[in-house]
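K.L.:
with the sequence up front, the predicted model follows.
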Amino acid sequence: MPHALVVDDEADAAEMMAALISTEGFSVATAGSLRDARRQLALQEPDIVLLDLMLPDGSGMQLFEDAKALANTEIVLITGHASLETSIEALRLGAADYLVKPLNMKQLHGILSRVTKPSKLRAEADTLQSGLEAEGHFGLLWGRSAGMRRVYEQILRVSGTAVTVFITGESGSGKEVVARTVHDLSRRRSRPFLAVNCGAISPHLIESEIFGHEKGSFTGADRQHLGFFERSHGGTLFLDEITEMPLELQVKLLRVLETGSFMRVGSTQAIETDVRVIAATNRPPEQAVASGKLREDLLYRLNVFPIHMPPLKDRPEDIELLAEHFLQEICKREGEHKKWTPVAMEQLIRHRWPGNVRDLRNAVQRAFLMAEGHQITDEWLQFDGSPSSPADSATLSIRIGTPLAEVERAVILATLRRFDNHKEKTAAALGVSLKTLYNRLKDYTQDGSEEAES
């Protein structure tokens, strides 16, 4: 049976909390001072300590000095008010979370359900470090450069806590993968991880998508809808491109972060939430604030623990590792074996990769599809003046003023002919997904195009 220690000088509050914790399957001891707490720690090592900051013989934070006694114990601070300073101090000292008086029962239940021995987290960290040295990856993240090692250190530092993380970096650099790694290493790993691109949702729908809505709250709301906060309860909500969120909605998000509650659109009833928020942006945050894209108070609330993802051009030593990794993934999926020629790899390393890791992955996919044999040459690596491909020798004349839809249709069908109806090569040459190509061809078939049908 897991054991909990409640350290609070208010005897009634401590007993009430102990009774609640015992219903969750814990044995519970209480202490009203630092001295009593140290005595209880000596008697039995707890799995979790719920620690009040204000005690008669000192601050609860002094208990963190007993590093040996708490080496394998999860600590949750109890405070009279939630603040940015509390979050930062809790992180600095090594607390996993904090509770605000009066206690939020849903949050307490969530914390107790996620109790994890620090030794288990350290063992997982050691496994990831071994993978980094042996294979060059840290979970889902790949790279051995100094910039990436710094990112890994930050992930290890923050993942075991409940504080908000703010990830910055260029588009395609891997911000969502960082967020996912933080979640996978956290105590919330068994709960949902939901990713939301704030720039990809209509401004008219984003509030409903994030907070949900009640039936009849607006035209078309024919049923109740649960938003991302409710669907990610107990887990992690990743808000990508946060600067694209409308300012009026940023105010509501700030309130959720401060109070732990929200209301669905069309409702007057507050709903308590237990969600860790990770946000990201490809804009420099200070510039986003200056340009009116991001509220300054929201930035302060989100930016408790910042992580910056370096662009691929700043870590060229990782390009070969990434290119090999992406190629092996494709080979395994397609059941084929292909490898890079030295010239092709040299060209990959020299390229600046404005689209970062996503850009590199797409280039590897395209080169794999277009390469005829088992070797991938630089023939299909077309960037910055590199040699043109055989497909470029064919031309297509377009009359000036032709509607764009007709231009797109003509280019797609001509490229399809050029590759003898090989759809994978056609999609790769056009730089679109196979699904997009199939959708276009389906549209052309419905429009009566004989060539598309053939």
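P.N.:
Received the coordinates, thanks.
K.L.:
switch to C-alpha atoms for all contacts and neighbour counts from now on
P.N.:
OK.
K.L.:
for the lengthiest helix in the chain, packing partners?
P.N.:
Longest helix of the chain, by residue count under DSSP state H: helix 118-135. Where contact means 3 or more CA pairs under 8 Å, 6 or more residues apart in numbering; DSSP states H and E, helix 118-135 is packed against strand 137-138.
K.L.:
now the residue lying closest to D318 once chain neighbours are set aside: how far from Q107?
P.N.:
Nearest in space to D318, with sequence neighbours left out and distances taken as CA to CA, 6 or more residues apart in numbering, is G143 at 5.1 Å. Distance of G143 to Q107, given as CA to CA, to the nearest Å: 37 Å.
K.L.:
looking at those two, which is more packed in?
P.N.:
Ranked by neighbour count (other CA atoms under 10 Å), G143 and Q107 place G143 first, with 23 against 19.
K.L.:
correct me if wrong: A221 contacts G212.
P.N.:
No. The criterion here is CA atoms under 8 Å, and A221 misses it with G212 at 10.5 Å.
K.L.:
okay, now the one to match up with it:
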Amino acid sequence: MNGSILIADDEDSIRESLTIVLEDEGYNCTAVKDGNGAIEAIDKASYDIIITDLKMPNASGIDVLEYALKHSSDTLTIIITAHGTIETAIQALRKGAADYILKPLEFDEVLIRIQNLLEHKNLAQENKYLREQIDKEYNFNHIIGESSAMKEVYKMVERVSQAKSNVLVTGQSGTGKELVARAIHSNSDRSKKPFLAINCGAIPENLVESELFGHKKGSFTGANADKDGVFVAAHGGTVFLDEVAEIPLNLQVNLLRVIQEREVKPVGSNQMVSFDTRIIAATNKDLEKEVEEGNFRDDLYYRLNVVEISLPPLEQRREDIPLLAHHFLQKYNKELKRNLKGINSDAMGAMMSYQWKGQVRELENVIERAVLLSDGDFLTVEDLPAAVKKSSDSEDFQMDSDKLDEAIQVFEKHHIQSVLKRTDGNKSEAARLLGIDPSTLYRKMERLGVTD
């Protein structure tokens, strides 16, 4: 069936004719002769569309509409009305009706109206599903990592999500700055509004102003129509300015004014346009150093950096590598239609020893490649790139188990030993470097068998 339709009309000829025409088109129809019958039908079953006459005995079409909106909010209602009651039909639209049709009915027009409404309804449901998937993917509870460094990031994301303050996310390329920005947006009261990301380093310099602030038709060669900049386009939501340090110095003063005043003047326009958009910026550069060297305005830096979230490089959260690796394994098993059961201990040891200059992004790419090329049930050292394979010769990590929790314990033991060596056995200093309490360090040493 194309869809389910409830028809409510006290005129037998209209009710019966609509039923015949719609069922011939493949719709599943239920017909009732008054408003009370329609309300009873709504209680018993769900419908895609209700077609109801405006004036009926017992309960009117407006009564049916209001009941449907309250008890079956996904159902769309079409009002049938005569010319003399168009004003009432318009009131019905204001109350929430999807459409109205004038008598006498033109069945071809009715079919077109129904088809258009169902297409819009299906699109809305798809968008709702995609929004739910995006919210699930970018919810900060699903960011991978259990290290103390990442737990600090989670706390910061939770604290700033409900605020309106500008946020600056810093960290090396590949550490997941956009993921954190999306998590902030997803957990805020702006989550149902747009999230627009713009890579400031990827826009030609002569188009940066247009992309950020918008332009009017004819304002420059190629401006064939009016265009909103990202701040206006994301009104009510969030703008993510990635690689913000790449914005040309001569435009930084304009960006500062826009952030301060919350209004923009599109290129070629004399009118200011207000917006309500949260701003999250990100950079892999040391902005304080950029300010000192004259490459970035200090007033813009302080305006953007109300709250800073610094993402740790992978070398500072190596205990997260097994978690990340298994997460990406599952992800690419699904995407590439493979069925690898896990990662063997030698391969995990190599990944734990390798220096991930490309950060989490490089690790993900390595796992994707390995899943694609692997011929066995488990990912092995032979499935890894040559550079990562070399790390398997390191004696730093000798994995005797393929189990995830045991692999993490091997790293944890090695890392504590390494830090204690650096501090000449000073446990208080080692605890400070590890970001844990000395009592926690003592418990971990005892549990893992770490000696002085």
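P.N.:
Perfect, I can see it now. None of these values were measured; they are calculated from a predicted model.
K.L.:
TM value for the aligned chains?
P.N.:
TM-score for the superposed chains, counting by TM-score structural alignment, normalised by the length of the second structure: 0.54, backed by 255 aligned residues with a CA RMSD of 2.0 Å.
K.L.:
hang on, the earlier thing: work out the gap between the longest helix of the first structure and the centre of the chain.
P.N.:
Mean-position distance between helix 118-135 of the first structure and its chain equals 20 Å (CA atoms, centre = their mean, to the nearest Å).
K.L.:
buried stuff in that helix?
P.N.:
118, 121, 125, 128-129, 132 (16 or more other CA atoms under 10 Å).
K.L.:
geometric centre of the first structure: which residue is closest?
P.N.:
Centroid check for the first structure by CA atoms, centre = their mean gives A179 as the closest residue, at 2.4 Å.
K.L.:
test my guess that it contacts F238.
P.N.:
Yes. Look at A179 of the first structure against F238 with CA under 8 Å: they come within range, at 6.8 Å.
K.L.:
overlap in contacts of those two?
P.N.:
Common contact partners of A179 of the first structure and F238 (CA atoms under 8 Å, 6 or more residues apart in numbering): I278.
K.L.:
could you pull out the strands in the stretch 151-300 of the second structure for me?
P.N.:
Here the stretch 151-300 of the second structure has its strands, by DSSP state E, counting those that start in this stretch, at 167-170, 195-199, 214-215, 227-228, 238-242, 263-264, 273-274, 278-283.
K.L.:
which residues of the first structure does the host helix or strand of A325 of the second structure align to?
P.N.:
Taking DSSP states H and E as the criterion, A325 of the second structure maps to helix 321-335. Aligned by TM-score structural alignment, helix 321-335 of the second structure corresponds to residues 319-333 of the first structure.
K.L.:
likewise for stretch 217-237 of the second structure?
P.N.:
Using TM-score structural alignment, the residues of the first structure aligned to stretch 217-237 of the second structure are 215-235.
K.L.:
for Q375 of the first structure, give me its contacts.
P.N.:
By CA under 8 Å, 6+ apart, the contact list for Q375 of the first structure reads 338-341.
K.L.:
typed the wrong thing, it's S269 of the second structure
P.N.:
By CA under 8 Å, 6+ apart, the residues touching S269 of the second structure are 215-216.
K.L.:
what's the match for it in the first structure?
P.N.:
Using TM-score structural alignment, the partner of S269 of the second structure in the first structure is S267.
K.L.:
quick one: its match from E214 of the first structure, how far?
P.N.:
Counting by CA to CA, the gap from S267 of the first structure to E214 of the first structure is 6 Å.
K.L.:
next one: V151 of the first structure
P.N.:
V151 of the first structure is 41 Å from E214 of the first structure, where distance means CA to CA.
K.L.:
buried residues in stretch 244-254 of the first structure, which are they?
P.N.:
Buried-residue list, stretch 244-254 of the first structure, by 16+ other CA under 10 Å: 244-246, 250, 252-254.
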